[in-house]
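Novice: Fold the following and give me the result.
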Amino acid sequence: MGDQVTRPALVLIGAPGSGKSTVGRLLAERLGVPFRDTDEDVEAVAGKPVSDIFVEDGEERFRELEAEAVRRALEEHPGVLALGGGAVLNEDTQARLAGHRVAYLEVGLSDAVQRVGLGSARPLLVLNPRSQLKRLMDARRPIYERLATITVKTDGLTPEAVADALA
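Specialist: This is a model prediction of the structure:
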């Protein structure tokens, strides 16, 4: 197989609110390649929104579906690929990202809070959204930084400006 494997042009990682889906769509359009979001893949397989998977099936089941979605997408998707914010917590996923072009969209807490919207249906941010988001971002930052081949600080930038920086 080796060189015949289709590889994403770019894989986007980052915390909720970093702009992975929005920037990913813009960038894919600019590059003339398809866009794919692993959260959407998980929803398609499960037949329900991510928030419902968390509530009805639990985070563990969601993470299993997510790891499989990421594995499949890394093997078959040629365009821009956005991973769910927590996908990088999976060690198998971390190993699979080696050798890929991975862009970490770094976002500060206040920008992330504004973008996510604290009344949102993001399952891990239910109780105290701001402190949950901060805790989650602090825990994941070292993983994002280690996996990234490029980092773009998104604070104060429009999605278009971030896509420009990546292009």
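Novice: drop to CA atoms for contacts and neighbour counts, all remaining ones
Specialist: OK.
Novice: where along this structure do the strands fall?
Specialist: Assigned by DSSP state E, the strands in the chain fall at 10-13, 35-37, 80-82, 102-106, 150-153.
Novice: most packed of these?
Specialist: Highest mean neighbour count of the strands of the chain: strand 80-82, a mean of 28 (counted as mean count of other C-alpha atoms under 10 Å).
Novice: if I pick the residue nearest the centre of the chain, what's in contact with it?
Specialist: Among the residues of the chain, the one closest to the centroid is residue 83, at 2.9 Å (C-alpha atoms, centre = their mean). Contacts for residue 83 were tallied using C-alpha atoms under 8 Å, 6 or more residues apart in numbering; they are 11, 12, 13, 20, 37, 38, 39, 70.
Novice: The first one and residue 160, how far apart?
Specialist: Just to be clear, that refers to residue 11. The gap separating residue 11 from residue 160 is 17 Å, by C-alpha to C-alpha, to the nearest Å.
Novice: Second chain to compare with the first, below:
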Amino acid sequence: MPRAVLVGPPGSGKTTTGRALAALLGVPFHDTDEGVEAAQGRSIGDIFVEDGEATFRDLERAEVARALADEDGVVALGGGAPVDPLTEPLLADHVVVFLDVGIADASKRVGFDRSRPLLAVNPRASWVRLMNARRPVYERVATHVVDTAGRTPDEVAAEVAGLVGGA
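Specialist: Have a look, this model is predicted:
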């Protein structure tokens, strides 16, 4: 079972903070988006374009379920993963940390580029719409909420490590 599962919107720092947190805790790090890409041999953007969002969500759901069952370190979920009605209940028995972020910090981190398929058209408005829709789910599944605004990944990781009993 993972020590911590990180959730949050694009730009919240799940991957970067997750790597720093795993190093602090001395455990492995696993990013479910990277897991899907490795298994498929192509980027999430390519999966969206070639096969559609529904196919990606099916692949993501399977990878998240596998990671929650098999990984024993820090697991970072893709931004939309917790919203899946079949995935949300799987998070109930885990220590879930919602990395909260505002659009100002998210835009600096993400750059709102084309590698984020759901943010490709009007990225700022799309991010706000996604966050407004997903925030209630992130809050519902979270054991802890950590504000990342104006903080480095190492600072956020240190706080999360304290919350999950690792530092």
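Novice: before we move on, the earlier item: take the strands of structure 1 and write them to JSON lines, including distance to residue 130 of structure 1.
Specialist: Compiled in JSON lines, the strands of structure 1 are given as follows (distance: least, C-alpha to C-alpha, whole Å):
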{"stretch": "strand 10-13", "distance to residue 130 of structure 1": "20"}
{"stretch": "strand 35-37", "distance to residue 130 of structure 1": "24"}
{"stretch": "strand 80-82", "distance to residue 130 of structure 1": "23"}
{"stretch": "strand 102-106", "distance to residue 130 of structure 1": "17"}
{"stretch": "strand 150-153", "distance to residue 130 of structure 1": "20"}
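Novice: To residue 61 of structure 1, which of these lies closest?
Specialist: Comparing these against residue 61 of structure 1 with C-alpha to C-alpha, the closest turns out to be strand 35-37 (18.2 Å).
Novice: which residues in structure 2 does that closest one align to?
Specialist: Under TM-score structural alignment, strand 35-37 of structure 1 corresponds to residues 29-31 of structure 2.
Novice: just stretch 84-95 of structure 1 next, same as before
Specialist: Counting by TM-score structural alignment, stretch 84-95 of structure 1 pairs with residues 78-89 of structure 2.
Novice: Which stretches in structure 1 count as helices?
Specialist: Ranges of helices in structure 1, per DSSP state H, are 20-31, 38-46, 50-57, 59-76, 91-97, 109-116, 129-147, 159-166.
Novice: And residue 57 of structure 1? What does it align with in structure 2?
Specialist: Matched by TM-score structural alignment, residue 57 of structure 1 corresponds to residue 51 in structure 2.
Novice: what's the closest of the contacts of residue 83 of structure 1 to residue 47 of structure 1?
Specialist: residue 39 (11.8 Å).
Novice: give me the number of residues near the closest residue to the closest one other than its chain neighbours?
Specialist: Leaving aside its sequence neighbours, residue 39 of structure 1 sits nearest to residue 84 (C-alpha to C-alpha, 6 or more residues apart in numbering; 5.8 Å). Neighbours of residue 84 of structure 1 under the rule other C-alpha atoms under 10 Å: 23.
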